[in-house]
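[1] Predicted coordinates and the sequence they were generated for:
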Amino acid sequence: MSNKLSSMLAAVLLVLVFFVLVLLNNQLMGGFRADLTEDRVYSLSAGSKQILKELDEPVHLYFFYSDKASKGMTSLRNYANRVESLLEEYSSLAGDKLVLHKIDPEPFSEAEDQASQFGLTAATIGAAGDSVYLGLAARNAYDDERTIAFFDPQKESSLEYELSKLLYQLSDPQPVNVTLVTDLAVQGGQNPMTGRFDPPWTSFTQLQQLYDVETLGSDAAGLPADTNVLVLVHPQNLSESMLYSIDQYVLNGGKALVFLDPHHESDPMAAMGGANGSELSQLLSAWGAEFSNQQVVLDAAAGLEIRTQTGTTRHLGFLGLDQGRLDEGDVITRDLDMLNGASFGYFTRQENTPTDWQPLLYSSESAAVIDSSSYAMIRDVSQLSADFEQASRYTLAVRLSGEARSAFESVPEGTEKGEHQLQTEALNVILVGDTDFLTDRFWVSQSNFFGQTIYTPFANNGDFLTNAVENLSGSDALISIRSRGTFSRPFEVVEKLTVKAEQSFREQEKRLQQQLEETERQLAQLQEQGGQSGALVLSQQQQQMLDDFMQQKVDIRKALREVRHQLDKDIEQLGTILKFINIALAPIVLVLLLGGLFRLFRAFAGRSL
């Protein structure tokens, strides 16, 4: 009787302990979260937390998600839950400075009208053509609005950056002033070779649509005081006062995007004047970098096909950089597919420099360099391939950050006196080794549509410029946010099984195709032997050969079905094992652990009594 009473008392105590622990967890640890994912996809980076900390006025977030309309769309619903969880993390950390509203915009409802008023995009998904919303609208205390029209699952790695950028724009809605320093004809003008007027470069036309852009020549004495982002393109013969102004601007927390070139061959006069490299070595040395303005990178793997008078040939100096040659960890290049340019120069890092070095663009391993003067004089591009000797991979663009020193020991004579900054720990500069990269011919095509010129991009050069300026125009906290990992994890074992089976399937399919082609050839020969009568009479030997092939084709098709069946069988077997582990084995282990804990607690309670 006493043992039974002890067991009942122990069970009651266990229940009480459970409820007490749950209560304490909810009251004392409600704000505590542990992100155990490999890439910490549910946690915010330090940059995002800093942006939330700097919010002065409450920001309302309106998360529109068609929960009912998306039933059955497993992949989309999983991603919507991922977005919602991240928004809740933002709201939890910001407190009353961030108010999250979750809205299901059902068809023909006021919520759907509200989503349309915000300008959100409804995706038409499924056979029934249902409209599904998965977007975000945000509004601050001054009624400024920002939206993410639709959360694209393919851009999941940039999700935190996009959300933090939206909040930053609402917390600091001041216009961005971009100062462009260049002597190139980015605004268009008369071509000295043809006499015709060239249009403005599309890359900078797009930039002017987004920001307030002020253009200065190399003869300017210094930068405007209200410069938020400096864009420096092909600097040559800059005055000492301008170099000093750029030096001090960067050391005082300014952000700079610099395009250099060993040979700007888009210049109409370039063919006559030889190489015309950029010059900024004095500042680059202070920033811990070196640029080879007398050598052009050739790349046998990334060279673009061009048309010549003799046909199509590969130009080793015209490079097409695909995703494999872009840094996947930086938000500027993460979602880009292709960047085209010509006569790239390369960057090297100085030894023992404290500056942080993050390459953004690379050549392939099949790259070499050539003297820029020799390159500029070459007329037959096939000569580049004939003289090519592979060397190594080169850095074509790089982001510099962290510590840097001034290129000037003191204020130059004739320059306005002021506080002389000697060093910084917050350098923020992006260097790109090409300027032809920005011209239209390498990334956009023109067409006439009822008298209107339409520009169609075939590469992402304009996106790179916009992304870079957008990233640099943000706060240091926003710039520090990099692309994150993805929520969805691949079934690696299943993928390996699929690839293995597909290889076997393709090999047999290729063999069948070869046999079909051989039979068609033989049948054509037999038809020719039939003469003009048009009748095809097969000998007994030929008929037997045809029958044998038809039987062989049936056997191979059967083998193909067996390969596919075996693939499905292996995947099903793996799924059965996983189901057993999740449904049966894990609960059994948990019950055994709880049983062991119960026995220990019971023994402890028995000794106490």
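    Structure received.
[2] Please make it C-alpha for all contacts and neighbour counts, starting now.
    Noted.
[3] can you give me the helices in the stretch 151-300 of the chain?
    Assignment of helices within the stretch 151-300 of the chain using DSSP state H, counting those that start in this stretch yields the ranges 159-171, 202-210, 240-251, 270-273, 281-286.
[4] Tell me which residues are up against the last one.
    Helix 281-286 is touched from outside by 243, 247, 290-291, 350, 404-407, with contacts defined as Cα atoms under 8 Å, 6 or more residues apart in numbering.
[5] one step back: could you export the helices of the stretch 151-300 of the chain to JSON lines, including columns for mean neighbour count and distance to residue 64?
    Converted to JSON lines, the helices of the stretch 151-300 of the chain look like this (neighbours: other Cα atoms under 10 Å; distance: least, Cα to Cα, whole Å):
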{"stretch": "helix 159-171", "mean neighbour count": "21", "distance to residue 64": "14"}
{"stretch": "helix 202-210", "mean neighbour count": "16", "distance to residue 64": "26"}
{"stretch": "helix 240-251", "mean neighbour count": "21", "distance to residue 64": "41"}
{"stretch": "helix 270-273", "mean neighbour count": "13", "distance to residue 64": "54"}
{"stretch": "helix 281-286", "mean neighbour count": "17", "distance to residue 64": "47"}
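[6] ok, and here's another one to check against it:
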Amino acid sequence: MHSALRSGITLIVILLLFLAFNLVWIGKIPNIRWDFSQQKLYTLSPAAHQLAATLEGPVDLYFFNDQLHPKRNSIEKRFGLRVEDLLKEYEKAASGRINLHIIHPAPFSEDAYKAGLFGLDDQYGLFGLIGTRAGQSAQRIEAFSSDREALLEYEIGHLLQNLSNPEPRSVGLLSGVSINKSAGRLLTQLRGHFNVMELAPHLERMPQGIKTLMVIHPEKLPDRALYAIDQFVLGGGKIVVFTEPSSGAPTRFGSMLAGWGVHLQTDGILVDTTYTIPQGLLALPREATNANDISSGRVNALTMSSVGALARAEKVRTRFTPLLQGSAQSRWVIAGISVPADKASPEAQRAVIAARIEGPAYSAFTDGIGGLPAGLQKASQIHAVVVADADMLSDALNDPGNNDNIRFALNILDNLAAPEALADIRPRSMTGHTLHVLKAMGAAAEQHYREKAGELELSLERTEREWQTLHPQAVTLTPQSVDISTRLQALNKERLRLPMELHGLKVEAYAELQRLKFIIKLVLIAAVPLVLCLIAWALLLYQNRRRTLPPVAFD
């Protein structure tokens, strides 16, 4: 009796202690997190931490996340938790200057109505951010996307920076040709986002106060203007250049790029059979952009014309980061002669159309120019972006329904003109090592297949064309006689044989990749059952061992 009472009292005390711990002490335990990812992907970067710690005034962030929306897939749901965690990290780093409100809006609710008023996108359920600060206009991220996960920290930091310092940043605009009529949409967008100072093409010195410069058609600028650009970049100015290589770059301009560690092809144009559309234009999909660079933010498709190719010059220490690339089937056409794009751009098999340049650079004007004395001769660090197409900025390639070309240019310019605290937030790739391996193997398999399948595809195309010529499709209402001529029989055999050979080549090319995928799936599927079986086996051995132990003799 006493034993049962004692046990009951003990259980009650344990239960009371458990409840007291959860109700009183659990909230006082510090929130300890460990980030074991190789790149510390789930920890706020030092630059983002610094930006949050130096915010001016209290900021309210309203995160709308409709997790129950029927169009929201599992990937976006997990990404929603990732966004929420990162916002909490920003709130923690701001030490009271950020008030985070997490809202899960119900359909047709007041929260959903307010989100709509602020312009959040609800196509796949509300999944955006609104930031407010007293006396300032509200800022928003219309919709987060897992496709831009590498840019997540920067996007949130950009919103906070705009709330803290909403004044438009000043940029210089210098063009070798008049763009008032040909690029009116670009000018409108530039003036709406920046304080634009338009510069005369015959300038000899960059005006004071300009830290960021946009140059269009530099190949048509006089040498004195190029000298001013050269000194501006070596002096720490940031620049984005849109050049038209088909027009033939002057020696000075080519030398200036060489001093930056860049080689620009100017003796032809890039032709890409994969991305070519009617009128000879290139339609670059999102896959052609660098998903881990700010320039790709909200850019889905780019239209370009007379595209050139860039490459990292030999024996330079410059960091050369491709921003836009052609496909593996791109070719460089010189005077009607086609050569592989990788010969024009040896840096990679895919031709580089735009690149970010960072690192040491040297002046192309060692003796000055036109009576002007020699200026800066080198710099330990420059920040430049070179795009081998200027036509992409014209109104002809930017219709009101698709401004991705202009958005691409604005992304670059905004990033270059950003304050140091924001510019130092670097995109961080979320792709693991295994996915890198799979991606590389997939690209190699595709290249291997294309190398062997080219002739077969051409043969199949010729066969189909001849078949259609000899056996045209006709709309008839009566039975027709069947033509079984020898030539048609031969063509029909080819039509059956060639696709089978192409399929066999594809299976052969992708065999190693498919084996690796199968092994990964097998490991992932079998891992948990295998661990449970091992634990059960170990317990069984332990029990059997205890049962077989000899009895202990007592004296």
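    Everything's here; your move. Just so you know, these numbers come straight off a predicted model, no measurement behind them.
[7] could I get the helices of the stretch 151-300 of structure 1 as TSV with distance to residue 595 of structure 1?
    Below are the helices of the stretch 151-300 of structure 1 laid out as TSV (distance: least, Cα to Cα, whole Å):
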stretch	distance to residue 595 of structure 1
helix 159-171	43
helix 202-210	65
helix 240-251	65
helix 270-273	83
helix 281-286	68
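[8] To residue 588 of structure 1, which of the ones you listed lies closest?
    helix 159-171 (38.7 Å; Cα to Cα).
[9] burial measure for residue 68 of structure 1, as a count.
    For residue 68 of structure 1, the count of nearby residues is 11 (other Cα atoms under 10 Å).
[10] cool, residue 73 of structure 1 as well?
    11.
[11] For burial, what's the neighbour tally of residue 504 of structure 2?
    Residues contacting residue 504 of structure 2 under the criterion other Cα under 10 Å number 11.
[12] again with residue 534 of structure 2
    As a burial measure, residue 534 of structure 2 scores 12 neighbours (other Cα under 10 Å).
[13] Make sure it is indeed in a helix.
    Yes - assessed by DSSP: H, G, I helix; E, B strand; the rest coil, residue 534 of structure 2 belongs to a helix.
[14] Show me what residue 133 of structure 2 aligns to in structure 1.
    For residue 133 of structure 2, the aligned position in structure 1 is residue 140, judged by TM-score structural alignment.
[15] Could I get the full set of strands for the stretch 1-150 of structure 1?
    59-65, 98-103, 122-125, 130-139, 145-148 (DSSP state E, counting those that start in this stretch).
[16] among the ones you listed, which is nearest residue 565 of structure 1?
    strand 122-125 (31.0 Å).
[17] which helices and strands does the strand or helix carrying residue 455 of structure 1 pack with?
    Assigned by DSSP states H and E, residue 455 of structure 1 belongs to strand 452-457. Contact here means 3 or more Cα pairs under 8 Å, 6 or more residues apart in numbering; DSSP states H and E; on that basis strand 452-457 of structure 1 packs against strand 444-449.
[18] who's in contact with the strand it packs on?
    Strand 444-449 of structure 1 is touched from outside by 202, 453-459, with contacts defined as Cα under 8 Å, 6+ apart.
[19] One more: stretch 22-34 of structure 1?
    Contacts for stretch 22-34 of structure 1 (Cα under 8 Å, 6+ apart): residue 92.
[20] what about it, how long is it end to end?
    17 Å (Cα to Cα, to the nearest Å).
[21] As JSON lines, the strands of the stretch 1-150 of structure 1 with mean neighbour count and distance to residue 388 of structure 1 would be great.
    Output for the strands of the stretch 1-150 of structure 1, formatted as JSON lines (neighbours: other Cα under 10 Å; distance: least, Cα to Cα, whole Å):
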{"stretch": "strand 59-65", "mean neighbour count": "23", "distance to residue 388 of structure 1": "56"}
{"stretch": "strand 98-103", "mean neighbour count": "17", "distance to residue 388 of structure 1": "59"}
{"stretch": "strand 122-125", "mean neighbour count": "14", "distance to residue 388 of structure 1": "50"}
{"stretch": "strand 130-139", "mean neighbour count": "22", "distance to residue 388 of structure 1": "51"}
{"stretch": "strand 145-148", "mean neighbour count": "18", "distance to residue 388 of structure 1": "48"}
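[22] With distance to residue 479 of structure 1 as added columns, please give the ones you listed in CSV.
    Converted to CSV, those look like this (distance: least, Cα to Cα, whole Å):
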stretch, distance to residue 479 of structure 1
strand 59-65, 21
strand 98-103, 21
strand 122-125, 30
strand 130-139, 21
strand 145-148, 19
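[23] From the chain's centroid, how far away is the strand holding residue 455 of structure 1?
    Distance of strand 452-457 of structure 1 from its chain centroid, counting by Cα atoms, centre = their mean, to the nearest Å, is 25 Å.
[24] returning to what we had before: what separates the spatially closest residue to the match of residue 133 of structure 2 that is not a sequence neighbour from residue 520 of structure 1, distance-wise?
    Distances taken as Cα to Cα, 6 or more residues apart in numbering place residue 59 nearest to residue 140 of structure 1, at 4.5 Å, with adjacent residues excluded. Shown here: residue 59 of structure 1 relative to residue 520 of structure 1, a distance of 71 Å by Cα to Cα.
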